[in-house]
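Peer 1: the sequence and its predicted three-dimensional model are supplied below.
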Amino acid sequence: MKKTAASKKSAAADRASTTEEAPATEKAPAAKKSAAAKKAATAKKAPAKKASAKKAAPLKRQAPAKKPAVVPKKATAAVKGVAPAKTVAPKPPRGESRTALVRRARRINRELAEVYPYAHPELDFENPFQLVVATVLSAQTTDLRVNQTTPALFAKYPTPEDLAAAVPEEVEEILRPTGFFRAKTKSIIGLSKALTEDFGGEVPGRLEDLVKLPGVGRKTAFVVLGNAFGRPGITVDTHFQRLVRRWRWTEETDPDKIEAAVGALFPKSDWTDLSHHVIWHGRRICHARKPACGACPVAPLCPAYGEGETDPEKAKKLLKYEKGGFPGQRLKPPQAYLDAGGKPAPPLGAG
C-alpha cells in the first residue's frame, strides 16, 4: 500500500512537471513564429529598399542635366576675356535699306567736304605726263617721298621722249628713295616709250588707252582722268578700300567691284572729289590700326565707331599732320564733334 501511495505521488509529480514545462514548449513555436515574422518583415522591407533605390536612380540620371548649367558660365567667362569691339568689326545698322545707305553715304561725303574743302591729289605735277609718272611712283611709298624725288627726275627727263631714251641705271639712281626702284624704272621708261610710239608723246584721255600703258591700272588711270582731264573717276587705293568697308558702303574686296558698288551710291559728277575726301580722311584721321574716332567728323554716321580711340584728347594725338600741315584742311577740334555728354554729336546739316 505504501508503494502504491509513493507511486501515486511520483505520478502526480510527473504530471506537475509536465504541466509546468508545457508553457516552455509552447513558447518555442512562438519564438519561431516571431523569427518568421521578422524574416517576413525583412523580406517585405527589402523590396521597399529596392523600390526606393529605383526611385533614387532618376536623381543620378538627372545629374548630367546640371552640366548645361555649368557650360554657360564657362562660355560667359570666355566671352568676358575676349577683347572688346576692337577685334570684331561692328555690323551695319540692321534693316538699313538701299535708300538709307545712299543717304548716309552722301551725308558722310558732305561732312568730309566741309572738313577738306580743297582736297586734291597730293602729288605735285604740272601736266598729265608728270601726273601719270608720279602716280606710278607712289606705289608702296608716300606722296611726300615721291614729291621729293620727281623734281630731279623731271628736270633731267621733262618729256616722254626724253624718258624713253634714258639709261635705266641713271633713272634707278634717282628713284632709289622711293623703293622698288628697278621695277618702277622699267614701268616709267616703258610707258614713256608707249606714249612716244603709240600716242604721239601725249597722254591719252581714255580709260581703255591708259590701262594699256606699262604700270598703269584702273586706279592710276582714274587719278589721271579725274585730275588731268576733268573726267569723273573713283580712285580705289588702300585708304579708300579700308574706309568704304568700315563705313559699310560695300562688303566687296576686289577693287573693281568696290569701284562699281561705291559709284552706284553717288552721282558721277561727285566721283573725283569723293575719292579725294575719302583718301584725305584715311590718311589723317581714320587710320588702319588706330583710327581717331574721338576726333572724327563722321562718327555719328559710322557703324565702326569705337574701333579706335574715342577719348577726344587721346584721339587728337593720333591725328597725322605732314610737315607744314596740309593746305585746305579745316579740321575742327575733337570736342566739336561731341555733345555735352561726350558722345558723337549729329553732323552739321543732319536731318
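Peer 2: Perfect, I can see it now.

Peer 1: make it CA atoms for all contacts and neighbour counts henceforth
Peer 2: Noted.

Peer 1: how many other residues sit next to Pro151?
Peer 2: Pro151: 15 surrounding residues under other Cα atoms under 10 Å.

Peer 1: report the buried residues of the helix or strand harbouring it.
Peer 2: According to DSSP states H and E, Pro151 maps onto helix 143-156. Buried residues in helix 143-156, counted by 16 or more other Cα atoms under 10 Å: Asp143, Val146, Asn147, Thr149, Thr150, Leu153, Phe154.

Peer 1: where's Ala11 relative to Pro23, distance?
Peer 2: 20 Å (Cα to Cα, to the nearest Å).

Peer 1: okay, the buried residues of helix 143-156 in JSON lines with distance to Arg107 next?
Peer 2: Formatted as JSON lines, the buried residues of helix 143-156 follow (distance: Cα to Cα, whole Å):
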{"residue": "Asp143", "distance to Arg107": "28"}
{"residue": "Val146", "distance to Arg107": "33"}
{"residue": "Asn147", "distance to Arg107": "33"}
{"residue": "Thr149", "distance to Arg107": "37"}
{"residue": "Thr150", "distance to Arg107": "37"}
{"residue": "Leu153", "distance to Arg107": "41"}
{"residue": "Phe154", "distance to Arg107": "40"}
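
Peer 1: which one of those residues is nearest to His281?
Peer 2: Among the buried residues of helix 143-156, Asp143 lies closest to His281 (Cα to Cα), at 15.0 Å.

Peer 1: please compare the first structure with the one that follows:
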Amino acid sequence: MPTINTSFLKALFFKALGQGIALALGATLSVGAFAQDGALAREYPELARLNNAFDVTQAALYDAMAEINASPETMQARMETQMELDMMKNMDSMAHMGHGGGEMDMSMDGPYGELEIQSRVRLTGLLRRDHSDETAENAYSEAKSLPTHAWRVLAWGRKFERDLLNIYADSSTSFSEKRAAVADAIEAYQTGDARHAVSTVAKSVELYLDHDYATGAKSAFPRLSSLMWTNQWLQLAALEAMVVGQLDPQFAGKVPVTIERYWSKVGSDTGMTMFPVPVDMPSVPAIAPSLYSEAPQAAVIIDNLNMLDAAVADIIAYPNLENRDELLEAAADEFTKDDSNVSDEMTYLLSALRGGIFNQGGPAIGDLGRSERNRSREAMDMIHTMIMSGPQ
C-alpha cells in the first residue's frame, strides 16, 4: 500500500505552487482529543449555513438528474445524448479529460434545455435557504436516486468533512492540537463505520475520469455539474483560508473572501456568471495545498469523496441505464477499498495538478485571471507571487 511522505510533499507543493509560507511550527505534541463541535457555526456562521445547504443541495441535485432522465418528455433528448456519449467513449481524445487533459470549454447549453434550467433555479434556491443540522445529516438517506450503500458512504464522508471544518475553524487551538484532533477524526472515521469509509489511500483518478459513464453529468447536465463543483470549490477554499490564515497572520480573515468569490461563481439562479467557475473537479492539492501539507491523509479522504461524488453524478446522469443502482453500489464499494485502483503519491499529485488551478475554480486566496497551463516558468513565478501576496 502506498505511503505518504509528508516532507517530500511539503517541498513539492511549496515549490510547485509558489506558496512561500514558512512553517515555523513546533514539533507535534501528544495531546488528547478535544471538542470542536460548534466551532464552525461560532466562528463562521455563513459558512456553517452553506455547509448544511451543500448536503441538501447535492442530494437534491442527484434526484433532479434522475427525474429528468425518467421523464417521458426527455425521451428523444436522452436517446440522442446516449448516442453522443457512447461515441465519445470510443474517442482517444476523451481518454484524459479534466485532471488528465487539456483546456475545456464547458457549454451551459445542455440537451435538456429548460428542464435543467428549472432544476438549477430550484437548487440555487436551496443554497440560499437555511437548513437545520438534522435536515443536512439526513439529506443523502432521503435521496430517492441513491441506493443504500452509496448514500451511507457519502453521508459518512460528509460527517468527516464537517468534523474537519470544526477542527480548523476553532481559533482557540494550536496547530499541534489541531493535528492531534485531525488524527483522532481520521481514526474515528475509519473505525466508526469502516464498511462505509472511503480509502485513506489516494484512489486512481481513472475511477471518475475513465469509467464507462465518465463525463455523463458534464455532458448531459452542464449547469448542475458546474454547481456541484463550485460547491466543492468553496469547501476546499474555505479550509485553505483557515489553514493559511493561522499559519501566516497576513492571510488571516480570508474566509469571507472565499464566500464572496463563491457567490460570484454561482452567479444568477440559472447559472450565468462572468466569473470563472470550475470546469473540472476541484482537488485539495490544487485549491488547498496548505491543507494537504498539514493533513495529507485527511486531504486524500476528501478527494476520494469528491471523486465518488463525481462518479455517482455521472452514473445518475447517464441516460437509459437499466442497472443504475447496481452501478452506484459498485462505485461506492470500490472507493472503500485500500487494495485496488490506488495511486502512489506522485501520480496522485500529478493527476490533481495537471488540469490546472484555474480549471478547478481558481485559487482560494489571490488572483489568477486565466489558465496557468502551458505558461513559461518565469510567467508562473510571477503569477504564484501574485496569488499569495495580491491585495484582497
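Peer 2: Okay, I see it. Since the model is a prediction, treat every value here as computed from it, not as a measurement.

Peer 1: TM value for the aligned chains?
Peer 2: For this chain pair, the superposition-based TM-score is 0.27 by TM-score structural alignment, normalised by the length of structure 1; 153 aligned residues with a Cα RMSD of 6.2 Å.

Peer 1: wait, which of the buried residues of helix 143-156 of structure 1 is closest to Val262 of structure 1?
Peer 2: Asp143 (24.3 Å).

Peer 1: distance-wise, check that closest one relative to Thr150 of structure 1.
Peer 2: 10 Å.

Peer 1: what does Ile258 of structure 1 give?
Peer 2: Remark: distance between Ile258 of structure 1 and Thr150 of structure 1 (Cα to Cα) = 30 Å.

Peer 1: if we can go back for a sec, so what secondary structure elements neighbour the helix holding Pro151 of structure 1?
Peer 2: Helix 143-156 of structure 1 sits against helix 128-137, helix 168-175, with contacts defined as 3 or more Cα pairs under 8 Å, 6 or more residues apart in numbering; DSSP states H and E.

Peer 1: now with 10 Å?
Peer 2: In terms of contacts (3 or more Cα pairs under 10 Å, 6 or more residues apart in numbering; DSSP states H and E), helix 143-156 of structure 1 is packed against helix 128-137, helix 160-164, helix 168-175.

Peer 1: any idea which element Val278 of structure 1 lies in?
Peer 2: Assigned by DSSP H and E, Val278 of structure 1 falls within helix 271-284.

Peer 1: check which residues of the next helix or strand after that helix are buried.
Peer 2: Using DSSP H and E, the helix or strand that follows helix 271-284 of structure 1 towards the C-terminus is helix 312-316. For helix 312-316 of structure 1, a neighbour-count test (16+ other Cα under 10 Å) marks Pro312, Ala315, Lys316 as buried.

Peer 1: okay, those residues in CSV with distance to Lys80 of structure 1 next?
Peer 2: Converted to CSV, the buried residues of helix 312-316 of structure 1 look like this (distance: Cα to Cα, whole Å):
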residue, distance to Lys80 of structure 1
Pro312, 26
Ala315, 26
Lys316, 29
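
Peer 1: what is the nearest of these to Val262 of structure 1?
Peer 2: Ala315 (28.0 Å).

Peer 1: what about the residue lying closest to Glu294 of structure 2 once chain neighbours are set aside, neighbour count?
Peer 2: Nearest non-adjacent residue to Glu294 of structure 2, counting by Cα to Cα, 6 or more residues apart in numbering: Arg179, 7.6 Å away. Neighbour count of Arg179 of structure 2, defined by other Cα under 10 Å: 19.

Peer 1: just checking, Arg179 of structure 2 touches Val243?
Peer 2: No: using Cα atoms under 10 Å, Arg179 of structure 2 is not in contact with Val243, being 11.5 Å away.

Peer 1: need the residues touching each of the two.
Peer 2: Listed contacts common to Arg179 of structure 2 and Val243 are Tyr168, Glu294; contacts here mean Cα atoms under 10 Å, 6 or more residues apart in numbering.

Peer 1: all helices for the stretch 201-350 of structure 2, in order.
Peer 2: Along the stretch 201-350 of structure 2, counting by DSSP state H, counting those that start in this stretch, helices occupy 206-209, 216-220, 222-247, 255-266, 284-287, 289-294, 296-317, 324-335, 345-354.

Peer 1: got those helices as a markdown table, with mean neighbour count columns?
Peer 2: Formatted as a markdown table, these follow (neighbours: other Cα atoms under 10 Å):
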| stretch | mean neighbour count |
| --- | --- |
| helix 206-209 | 21 |
| helix 216-220 | 25 |
| helix 222-247 | 24 |
| helix 255-266 | 19 |
| helix 284-287 | 28 |
| helix 289-294 | 23 |
| helix 296-317 | 25 |
| helix 324-335 | 19 |
| helix 345-354 | 18 |
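
Peer 1: next, the buried residues of the helix or strand hosting the residue nearest to Glu294 of structure 2.
Peer 2: Taking DSSP H and E as the criterion, Arg179 of structure 2 maps to helix 175-192. Buried residues in helix 175-192 of structure 2, counted by 16+ other Cα under 10 Å: 175-183, 185-186, 189-190.

Peer 1: for stretch 40-57 of structure 2, same thing?
Peer 2: 40-41, 44, 47-57.

Peer 1: keep only those of the residues you listed that are in strands.
Peer 2: Among the buried residues of stretch 40-57 of structure 2, no member is found in strands (DSSP state E).

Peer 1: could you point out which of these is nearest to Leu154 of structure 2?
Peer 2: Nearest to Leu154 of structure 2, judged by Cα to Cα, of the buried residues of stretch 40-57 of structure 2 is Asp55 at 9.7 Å.

Peer 1: for the closest one, which non-adjacent residue is closest in space?
Peer 2: For Asp55 of structure 2, the spatially nearest residue (Cα to Cα, 6+ apart) is Ala136, at 5.5 Å.

Peer 1: where does that neighbour sit, in terms of helix or strand?
Peer 2: Applying DSSP H and E, one finds Ala136 of structure 2 within helix 133-137.
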